[in-house]
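**Q** Okay, here's the prediction I keep looking at, along with the sequence it came from:
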Amino acid sequence: MFVKLQKAGETNTQPREVQSKDPDVSAKLDSMPEEGKKFSVSMFPIEQTHKETISRLYAEKRNDDNVIARISHYALLYLRDLKSVLPPHLLSDTSSTAMPWLTDNAVNCRIAQIAEGTNDVVALNTDKFILWHRDWQRDAKVSDEHLKELEKTSEFLKILLPRIVGPGDNPEKGNHFILWVFDMTTKTIRVYDNTDQYVTISILDMEVLKDAFRNIASLNSWTVSSPRQWQRDDRRNCGVFVCTMAEMEARNVQMCHEVLHNEQMCHLRLYHASCMVKTVQSAKQNTCMAQDAGVCIYQKYHSKVMHPDVKSLDWIQCDLCKKWLHADCAGISLDIVTEDTTFCCGCDTKHVHTFEKTLALLKQGWLVELLIEDQEILNLHKGLENGTVRSNRMFLFKNPTFFPKLKMKLSQKFCFFDEEQTDRIIKRIYTVTQLPRVSLESTTYILEVLTPELTFIILHKTEGFHRFQAEMAL
């Protein structure tokens, strides 16, 4: 079921092969041999501990605006989002038909979580196409500013882009979720829609996409397909379907055509909700907040772990959200911690940090010359080399095959300074460390390890950030 992408102004003379609304044609289609997986609850197991976590969250007196989990660097899960996926009454009544729409943030968080669990799949959020569309309507071109995140996805095999659609051409007025999957291997855009109404891409949307992907791939020769998929003509569950289709794509599972019933939808809602609360755990479960954000110094990946030689770890708890961090991930020495010491992980910061204090010092020309001493740079360099300073970036530098996706992700967030200040820092590092300037290995080490580690020191001095706060601010 493929259709060739059309150029602007062309008309489609050959309709796409989709399920017909004609009963006779539909019957013929249903009688065809199924080529994919039928729905089974065994494909979506629900752990009792995660179900109990949801029950506990609902039983506690929490504000719906409370952050309950950090899914990724950009995705914060709020209690209201979880309730949109699994309203409290569904915990006990799986036959209920009262199901709310998922919030945009719930869909974005879940799909980001699905992508984070893979090495070759990456997710964009629902706002992305809206921003591209605004640019196109105003300038007939997507701005470079709104392409930065997309350009970071060029190494991945699949890009997941959830969309909100509705009547008309304005993507900001829709209320129905669909999913576009960009398969870089087959040069195909797969469209998933549980109602089977938005299974093509309009000429206007295609022009926007071609321009947005201009620095990654030419979409002129790509095809658009609407593969066999599970369906239910129910707009309230469209967000659940999009999350499920995203997971099937991440697993590389092909589905058959099957209409799901109410109990199956309840199971999927419980499954996705239970996955989303995996990061809401206690210290007894040895879960560090930095692990969930991908910035843990002892990051786990499948059966492997960074710094496997370290057997004893110190922990510190946030006084506000009560979650836990490794002391090394927090950047705090327990030698200076007493029972009266207060600690906040940064959960009280509601807005994106603007680094006002640091920027003020930048304008005064203080940063490189006065805030970092040569001896600090040298001590950091020696500590990273001999292992007395533990660093996730240094571990990935020495073990590049450990988790390639994480290595690439961290290498893209090494500094927030402008080009001039960054250049001055790098020159200073070369001078102090006497590393060879013509060595690619030295350059990679400075950019991906030393510069971000020095940035953490600078942010501690200027903004009062500890290591975890600085990692999340980059």
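**A** On my side now, so go ahead.
**Q** only C-alpha atoms for contact and neighbour calcs from this point on.
**A** Will do.
**Q** residue nearest the centroid of this structure?
**A** A112 (3.5 Å; Cα atoms, centre = their mean).
**Q** Contacts only, for it.
**A** Taking Cα atoms under 8 Å, 6 or more residues apart in numbering, we find A112 in contact with 71-72, 75, 122-124.
**Q** so where do the helices sit in the stretch 1-150 of the chain?
**A** Applying DSSP state H, counting those that start in this stretch to the stretch 1-150 of the chain gives helices spanning 23-31, 48-59, 79-85, 104-116, 127-139, 148-151.
**Q** actually the stretch 351-474 of the chain, not the one I typed
**A** 356-363, 374-386, 392-398, 404-411, 419-433, 440-445, 451-463, 467-473.
**Q** Please identify the most buried of those helices.
**A** When you average the neighbours per residue for each of those (mean count of other Cα atoms under 10 Å), helix 467-473 leads with a mean of 22.
**Q** rewinding a little: now, which of the contacts of A112 sits nearest I426?
**A** S72 (28.9 Å; Cα to Cα).
**Q** who touches the closest one in this structure?
**A** So S72 contacts 109, 112-113, 116, 292-294 (Cα under 8 Å, 6+ apart).
**Q** among those, who's most crowded?
**A** C109 (27 neighbours; other Cα atoms under 10 Å).
**Q** I figured it hits A69, correct?
**A** No - in this structure C109 lies outside contact range of A69 using Cα atoms under 8 Å: 9.7 Å.
**Q** overlap in contacts of those two?
**A** 76-77, 276.
**Q** Let's have those residues in CSV, adding neighbour count and distance to R393.
**A** Below are the shared contacts of C109 and A69 laid out as CSV (neighbours: other Cα atoms under 10 Å; distance: Cα to Cα, whole Å):
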residue, neighbour count, distance to R393
L76, 18, 24
L77, 22, 26
M276, 25, 27
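**Q** okay, pairing it with this:
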Amino acid sequence: MAKVSAFSAQRYIIDDTATEKLRTLLTGSRDETKVITTINRKFPLSIKDIRSVCPVELLGESAWVMPWLTDDAVNYRVAQLARGNSETAALGHFDFILWHRQWIKNKNVDDSLLNHLPVLDFSKKEICVYDSLKTMTSIDEDDMDLLRNVFRKRGGLKDWRETYHVQWRQKDSVNCGIFVCSAAENEVNKLDVQEEGLTMTQCRILRRFHGAEMIKNVDEAIRNVDGNTAIF
């Protein structure tokens, strides 16, 4: 039986080099919307996205600035985690949005929207639900019908079941994205956690960690408008 672990701040410590890399990237005069890296040419990342995860103020000792994460930030981090594990794959939130629009309009999702679906491991026949606020008790039947349609060529989710994994509980209204990223990391790394409500201090630790991980491989020069260049 896997050991169930309590939250440990030691696991998410980032070193001075990572902290300085974040600080350098998040300061100065730059185009915050410019894409600085992508995963599989599908999941872009900009400075604006990084700032939504870990604002430069959060690198200080006492700041508590915690904005909502951008959709692209969450998509990028989850895709980054999936890329590092051969048993997992990621879908962006926009995939489901496109499916949903087609489903509402036609009650059928066009094959053209499914061409780039990753190969998924259906061996367990489970839809795993991660709800950090613990407000979800079941998947809406219309959403299930949509998913059955999407995967109609792969069995249509016949005999599948919903599972609700134990995860950290969210006690605020702004850190939803961080809990998504952390749940994905725990799943990919097969880390079983105990159910516990995380404090804002712990959320701050996770934001710094995920921010540092997201730019770990961003090694190109980032040039300021004023001509200064920071080499990572």
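**A** Structure's in. What do you need? All values derive from a computational prediction rather than experimental measurement.
**Q** Distance to L396 of structure 1 added to the contacts of S72 of structure 1, as TSV?
**A** Rendered in TSV, the data for the contacts of S72 of structure 1 read as follows (distance: Cα to Cα, whole Å):
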residue	distance to L396 of structure 1
C109	26
A112	22
Q113	22
E116	17
D292	17
A293	16
G294	12
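**Q** Between the residues you listed, which sits nearest V199 of structure 1?
**A** Distances from V199 of structure 1 to those, taken by Cα to Cα, are shortest for A112, at 22.7 Å.
**Q** Tell me the counterpart of that closest one in structure 2.
**A** Aligning on TM-score structural alignment places A112 of structure 1 opposite A79 in structure 2.
**Q** what's the distance between its match and S86 of structure 2?
**A** 12 Å (Cα to Cα, to the nearest Å).
**Q** Tell me the one among the contacts of S72 of structure 1 nearest to V41 of structure 1.
**A** Among the contacts of S72 of structure 1, and counting by Cα to Cα, the member closest to V41 of structure 1 is Q113, at 20.3 Å.
**Q** Just give the nearest non-adjacent residue to that closest one, would you?
**A** Nearest-residue entry for Q113 of structure 1: I71, 5.9 Å, with adjacent residues in sequence omitted and distances by Cα to Cα, 6 or more residues apart in numbering.
**Q** was I right about the one you found contacting Y78?
**A** No - assessed by Cα under 8 Å, I71 of structure 1 is found out of contact with Y78, at 10.4 Å.
**Q** Which one of the two is surrounded by more residues?
**A** I71 (25 against 19).
**Q** ok, now how distant is the more buried one from K61 of structure 1?
**A** On the measure of Cα to Cα, I71 of structure 1 and K61 of structure 1 end up 22 Å apart.
**Q** Next: T49 of structure 1.
**A** Distance from T49 of structure 1 to K61 of structure 1, by Cα to Cα: 20 Å.
**Q** Tell me which of those two has more neighbours.
**A** T49 (13 against 8).
**Q** Looking at structure 2, name the residue matched to that one.
**A** Residue correspondence to structure 2 (TM-score structural alignment): T49 of structure 1 is matched to T17.
**Q** cool, and H257 of structure 1?
**A** Under the alignment (TM-score structural alignment), H257 of structure 1 maps onto E195.
**Q** hang on, its match packs against R169?
**A** Yes - contact criterion Cα under 8 Å: E195 of structure 2 and R169 qualify, at 6.5 Å.
**Q** residues contacting L206 of structure 2?
**A** Taking Cα under 8 Å, 6+ apart, one finds 12, 178, 182 in contact with L206 of structure 2.
**Q** which residue lines up with it in structure 1?
**A** So L206 of structure 2 corresponds to L268, using TM-score structural alignment.
**Q** so its match sits in a helix?
**A** Yes - per DSSP: H, G, I helix; E, B strand; the rest coil, L268 of structure 1 lies within a helix segment.
**Q** coming back round to it: and the helices of the stretch 351-474 of structure 1: which comes nearest I216 of structure 1?
**A** helix 404-411 (16.5 Å).
**Q** Mind giving me the packing neighbours of the closest one?
**A** Counting contacts by 3 or more Cα pairs under 8 Å, 6 or more residues apart in numbering; DSSP states H and E, helix 404-411 of structure 1 packs against helix 392-398.
**Q** Run the chain-centre distance for the helix it packs on.
**A** 21 Å (Cα atoms, centre = their mean, to the nearest Å).
**Q** Provide the aligned range in structure 2 for that helix.
**A** So helix 392-398 of structure 1 sits over no part of structure 2, by TM-score structural alignment.
**Q** How about stretch 443-460 of structure 1?
**A** Going by TM-score structural alignment, stretch 443-460 of structure 1 sits over no part of structure 2.
**Q** and if you look at stretch 363-370 of structure 1?
**A** Going by TM-score structural alignment, stretch 363-370 of structure 1 sits over no part of structure 2.
**Q** Check stretch 238-248 of structure 1 too.
**A** Counting by TM-score structural alignment, stretch 238-248 of structure 1 sits on residues 176-186 of structure 2.
**Q** Against structure 1, what's the mean shift for that stretch, could you check?
**A** Following superposition, stretch 176-186 of structure 2 is found to deviate from structure 1 by 0.4 Å on average (mean Cα distance after the TM-score superposition for structure 1).
**Q** What degree of burial does the counterpart of V85 of structure 1 in structure 2 show, as a neighbour count?
**A** Aligning on TM-score structural alignment places V85 of structure 1 opposite V53 in structure 2. Look at V53 of structure 2: counted by other Cα under 10 Å, it has 29 neighbours.
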